[in-house]
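Q: return a 3D structure for these sequence lines:
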Amino acid sequence: MPSNGHSETRERGLLSPEVVFERLPGVVYVTDTADRLLAWNDGFAAFTGYDDDALASMERSDVLRSTTADHADGDETTVHGTVRTASGEEVSCEYTERQLTDEAGIVVGRCGVVHPLDVPSESAPSTQHDGTRGFESAVASIPDVALVHLTSTGGILTWNEGARRLHGYRPDEILGQHVSVLYTPDDVDAGVPDRLLAEAETDGHAEAEGWCVRKDGSSFWATVGLTPVSDDQGRHGGFTLLLRDSTFQHEQAIRLRRQQDELEALNLLSDLVRTLVRHVAEGSTQESIEQVVCQRLAGADRYLSAVVVELELDGERLTSRVSAGDDGAHDAITQAARDSGLAMSTGEVFRTNHSLAPVAFSTDSEVPDSVRRVAADYGVSAALAVPLSFGDTVYAVLVVYSADSMAFTEREQSGFEVLGRTVGFAMNASQNLALLFADSLVELEFRSTDRSSFFVDLSIRYACTCRLDGQVLAADDRLLQYVTVTGVDPTTVLELAEAREEFQAVRLVTAEEDSCLLEIAVSISGLKRLLDVGAYVRSAVIEDGVATIVADIAKGQNVRSVVRAFQSVYPDSTLVSKRDYDRPTHTVSEFRQQLAGNLTDRQRAALRTAYLAGYFDWPRGSTAEEVATAMDISSATLHYHLRRAQYELIEMYLNEGDG
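A: Predicted coordinates:
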């Protein structure tokens, strides 16, 4: 390095720090406390146009002149000014200086870096790569960059201010140690420092990113560059290590990647919802719907596996029904959690119809070590359990596993909740379609003595009989039930029914001395829950405190989910029988013959005449009086015959649908 009173020295065959300084890219200089130039690199001489002899006799102010006030940041100062070149040209620039101190902390000079703002092409300083500006900043001891000279075996020879501030070591604490002291124990065990030295020596340069360690044991993400240095004879003289704190950039990259992963997950869930709607339109089975969901989730990069589980009739045991990508992790983790008492029971999802908070096995302090080890053995870092439900009925629970501990963000959880409701809707639609078109049915008979049921309690208190005549699902998701009660005063029944909170509306349709027909609107009941899971209630009779309910489901439908749905409203109930039977088929001709047999000649004549005369059209083609006149009967007689004929027709239609 050209200097005033300094010469190049070589120790142990290595380049001295002065030689390294001389070969730095950019425009760098050093002054003493009297502002005399002591040292400069080749870039400084080339930019100013002065030779080494001229610069050795000059002060900094002969070359650099400020045009604005100094901006100080600690012991670092940035100045806007000009450089007077040897040709007399004034070149705009910005230069940054930092104090140089000796071992006693006494200021002995300043080190500066010049950033030209308007560089003449003939005097532009040379640059070796796009990182010149970062290298200059390292020399100027910017806090997040370290510049270190290493021996050929990785020993630390020099330690600049940036290295001290970044790692926390003073020069006397670090000089002579191997560069591996800056790396994590895992990287040292893996041979990362030695591998980088060998790569730099072989390829002329090596770069890497990873965690580095400070003196206090804390870590930061670093970008590392290693370049071999040769002496004038071309002999290997060690390495220059440039190390930058890239923690902020690393965290930004992680955040961006997580956002991208989350967006991909949301797109997947949205696409899966659209796919399920198509499957409903195509009449897919419940099992095929579950398989599509599991396979699509397990096939995504973000998730490892997906499992659909159902609750056994005992309300405690869980059984895997459909899965994809599962290599035994679900059963192993579930068993480990059960053994340790971890409150992540999927059964809770069945009981509450709410998703469990995601479990982060690798980071959640509440996860027992035994569970964490099992999850780690299978590469699982997080899990989410989502109910597959329609209304208040939970058909099954979807459990999804991921290798990413940051999976299942709040937005992602919301997407899974929508998916769970969509799957539940698809399951319900699938079961209803199957029941509607199935040739083979399964008859289930339930028996309940649960006194929380209004009609069970009524039959005990008044020794009456209650019989379900029929029920209709209204547009507002209320169930209208029509129940005939015999053996008790209708007024008493109405008063007791109106006092029940679970009944949204009560109406006395017909009333006699000790019997009545009651219309009740409910949103929650055992019979409605059976409808929700795709069952059709054929009959319900309650007497002497025992309710006997007969319902049909399509063959192949999950019986457990139907029983569990009914027991969720009336726990004190049991399934007492189950039998398969074929739905009787009736041809149109048989239907017409049966209907004709149920109608009198007068009723058939009235119905046909009214139809042909346009009485049932809108607007009417004929009035009742006109039809009655044509038949030569009174209007009252016509209305009587029409009502009886319509009643027979509707009753046959509804009974045909029930059968």
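Q: C-alpha from now on. contacts and neighbour counts both.
A: Noted.
Q: tell me how far Gly204 lies from His236.
A: Separation of Gly204 from His236 (CA to CA, to the nearest Å): 11 Å.
Q: joint contacts of the two?
A: Residues within reach of Gly204 and of His236 at once, by CA atoms under 8 Å, 6 or more residues apart in numbering, are Pro228.
Q: neighbour count winner among these two?
A: Between Gly204 and His236, counted using other CA atoms under 10 Å, His236 has the larger neighbour count: 17 against 12.
Q: what number of residues lie near the spatially closest residue to the more buried one that is not a sequence neighbour?
A: Distances taken as CA to CA, 6 or more residues apart in numbering put Ser230 closest to His236, at 4.6 Å, once the chain neighbours are dropped. Using other CA under 10 Å, the number of residues around Ser230 comes to 16.
Q: show me what contacts Ser230?
A: 14-15, 236-238.
Q: how about Lys215?
A: 167-169.
Q: now rank those by neighbours and give me the top one.
A: His167 leads those on contacts (other CA under 10 Å) with 25 neighbours.
Q: what about the helices in the stretch 201-350 of the chain?
A: 247-281, 286-298, 329-340, 347-352 (DSSP state H, counting those that start in this stretch).
Q: could the contacts of Lys215 go into CSV alongside secondary structure and distance to Ile542?
A: Listed next are the contacts of Lys215 as CSV, based on DSSP: H, G, I helix; E, B strand; the rest coil; distance: CA to CA, whole Å:
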residue, secondary structure, distance to Ile542
His167, helix, 81
Gly168, coil, 83
Tyr169, coil, 86
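Q: one more to line up against the first:
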Amino acid sequence: MTASVRVLHVDDDREFTSLTAAYLEEEHEEFTVEGEPDAARALTRLREEAFDCVVSDYEMPQMSGLDFLREAREVDPDLPIIFFTGRGSEDVAAEAISAGVTDYLQKRGHEQYALLGNRIRNYVAKRRAEEERLRGYEAIERAREGISILDDEGRFVYTNRAFADLVGYGREELLGQHWELLYREQDREQVYEEQLPAATDGGWTGRTVFQRKDGDLVLTNHSLSYTDEGELISVAQDITDDERRRRELLEAKRFESLVGAVTEYAVFMLDTEGRVVTWNDGAEEIEGYTQEEVVGEHISLFHTADEVDAGAPDDLLERALADGSAEAEGWRVRRDGGRFWAHVVVTPVYDDDGTHQGFAKVTRDMTERRARENELKAQRETLAAANRMKAVLRDVLRRMVDDSSRADIERDVCERLTAEGPYLFAVSGDYDETGRFAVRHASGIDADAATYVFDHLPVATTVARAVEGGTVEVQHVDSEAVDLDHELAEAIRSVVFIPLTYQDTTYGLVALCSTSASYLTDDERSALEDVGSTAGYGIRAVETERLLQADGVVELVFETTDADDPLVGLVDGGGAARLDRLVPINEGQYLVYATLDGVSPAATVAAVTSNPAATDATVVHEDDGGDGGVLAVTVCRSLVSHLADAGAKVHTTETTDDSLRVVADVSPTADVARLVDGVGTAFPTARLVSKRQVARPVKRTRAVAETVESQLTERQLAALQAAYHGGYFERPRRQTAEDVAETMGISASTFHQHLRIALETVLTELFD
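A: The predicted structure is shown next:
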């Protein structure tokens, strides 16, 4: 079977349909199996979609299998419908057959899946062959030549209208009549002695005089040939009129030229042992052998060495003898050693006495078509996977609006991903320095079972790679090589690890256990990374919110002498500096407002901008005398920006000569140990000076501020903060709108737009 086969499996047991689909699609690459647990919805899909076969359970809660079968037959009387059920008895089978079921199989073990796949393949092939036969009859009906088909007794079983018109009979008058009706008595002997024997031996072509119903005679160009089923095909062209004869002869020549030019099919005969007897131009074009080189050779010449060793050529001939024909697809070998993907049909040929004479073999080169089908299939699967992941991302974003904790976010991500694709279950968890994955939440499996699975899977290397690179990583699982004793665990073929990351901080991992061992497409990987970064952002947001609302916080004090940190060199050579405000302006970039004491802001600008970690520095205000003022520095790598990205609230910094001291608050529920480890990794010279629990009362205006911040975008809030701390609202102004916009890396018009919206939001909250 060359084309794809779409199967609808109707069964209320979702796990069974998934396992059935997995087996059938693995064993038959042309199969696409879609499970449908609801019989009523399955009927709707049959009316609206095209399926090649239906596999249905017998007992279902919404509708019995028999009721489903009867309604499905109203939709498509000829659609193959197979009952695949655990309930079995002769009465049940008889009732199903009486209702019009195509076949009936019981769920009795692994071998039944193989039997089911073969039955599907055979029934679909049979239906398509019948459809092809009908299309062939339609083509014959439109033909100008007179075409008729006779059975093995020589009686007409079919004629097209052209043949009926040629001999002057109605088609109904000819059906069932013997061919002798159309011949004069003196011509019948030649038919028996010359024409029919020649037709048996490859075909006969010549001239025939037919006697019409009205007694007139008509001269025809006539050909006779037998089909593999023993039917006799008669094709006749009227050449009575010379002018018409010339036209028909011309068309015949053109037709012969066209047939000779078609090289898509290799058509040749084999003897009873499988040796080549005849060879056409198409065979020479496809296989590469001339007739002289190949006649007498066994068909194993065209098979790969592995297939020859396995006995595939002889098996193909034996199947053809046993079943009436045999069909196969696979790699074949040309004369030059090159391979091509072939679709092969072998049919046994018999004489009038039923003696086996050999085989007819038709081979088609399907290499390009198969490549196109595989490419289209891959594109469809890629698009479907990408759309599925986009839907997941949208749903996760919608759910995160109402989430108030890290546990809520992880639960939503796991549950949403478990509902999509080939994932058996999803878990969230933490990791340690050894790469061990510790389960915190599970969806689709209980937590104890999930813990059992990850205690036995060797995932340390993959976990470390996902965490260190902040990337989605896949680990394939050989369940036979891993000691897993759990129903779901045995079905695992791969694990996908998704880091929940915001900026440079990873808050944990989500692991997806899948029944598929295939790799992730670029679109799938990108979508999963978006899910991870979105969840990481959400976790940071809820932890920051909890920090802002907490009456008590954990105060952390760090010191660093890292010369690569631009804030360490703010007062190089004397003086001091303190942090006024930290404003996020872009991903990984922060605008730091610092007050200088005992040092020139202009001189500091020159020193700071030489540091690659500081992309810009601007003097906001300079004190009289030039020994102090306010400086705005844009940093992309600093201890303060690292802490802010990790969810800490930096509220105090002190910079002295060659040293930076940072005080930051984190939520009491934050993973302080991980944050400190992250600081040590990113800034080796930084050290934790102190850690203590402190009470920080919430400011009276905090409620208003929280409401305003929730209504503004990050860029609008950053513009408002930068304007305030840059002295835009002071009189006289320390910085103009153009100055503030330049520090943010945006245009003045964009800054004005952000600022107007932010001010309107603040005033509305205060006065409405």
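Q: and the TM-score between them?
A: Scored against TM-score structural alignment, normalised by the length of structure 1, the superposed chains reach a TM-score of 0.55; 473 aligned residues with a CA RMSD of 5.6 Å.
Q: for the stretch 451-600 of structure 2, what spans make up the strands?
A: All strands of the stretch 451-600 of structure 2, identified by DSSP state E, counting those that start in this stretch, fall at 473-476, 494-502, 505-514, 552-560, 576-586, 589-597.
Q: remind me what the third one packs against, helices and strands.
A: Same thing as strand 505-514 of structure 2. Judged by 3 or more CA pairs under 8 Å, 6 or more residues apart in numbering; DSSP states H and E, strand 505-514 of structure 2 is in contact with helix 406-418, strand 423-431, strand 494-502, helix 522-549.
Q: which ones are touching the counterpart of Ala46 of structure 1 in structure 2?
A: Ala46 of structure 1 maps onto Ser234 in structure 2, with residues paired by TM-score structural alignment. When contacts are counted by CA under 8 Å, 6+ apart, Ser234 of structure 2 touches 146-150, 222-225.
Q: next, count neighbours for the residue nearest to Val308 of structure 2 when sequence neighbours are not counted.
A: Leaving aside its chain neighbours, Val308 of structure 2 sits nearest to Ser300 (6.2 Å; criterion: CA to CA, 6+ apart). The burial count assigned to Ser300 of structure 2 is 19, neighbours taken as other CA under 10 Å.
Q: Thr352 of structure 1 too?
A: Under the neighbour criterion other CA under 10 Å, Thr352 of structure 1 is assigned a count of 12.
Q: Ile539 of structure 2 now?
A: By the criterion of other CA under 10 Å, Ile539 of structure 2 has 27 neighbours.
Q: so who does it touch?
A: Contacts here follow CA under 8 Å, 6+ apart; on that basis Ile539 of structure 2 touches 405-406, 409, 507.
Q: PyMOL command for the buried members of those residues?
A: A single PyMOL command suffices to select whichever of the contacts of Ile539 of structure 2 are buried according to 16 or more other CA atoms under 10 Å:
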select buried, resi 405+406+409+507
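Q: quick revisit: as JSON lines, the helices and strands packed on strand 505-514 of structure 2 with distance to Leu591 of structure 2 would be great.
A: Output for those, formatted as JSON lines (distance: least, CA to CA, whole Å):
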{"stretch": "helix 406-418", "distance to Leu591 of structure 2": "28"}
{"stretch": "strand 423-431", "distance to Leu591 of structure 2": "32"}
{"stretch": "strand 494-502", "distance to Leu591 of structure 2": "19"}
{"stretch": "helix 522-549", "distance to Leu591 of structure 2": "19"}
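Q: Three-state assignment for His222 of structure 2, please.
A: Secondary structure for His222 of structure 2, judged by DSSP: H, G, I helix; E, B strand; the rest coil, is strand.
Q: not counting sequence-adjacent ones, nearest residue to it?
A: Nearest residue to His222 of structure 2, sequence neighbours excluded (CA to CA, 6+ apart): Ala236, at 4.4 Å.
Q: ok, that neighbour - how many residues close by?
A: 24.
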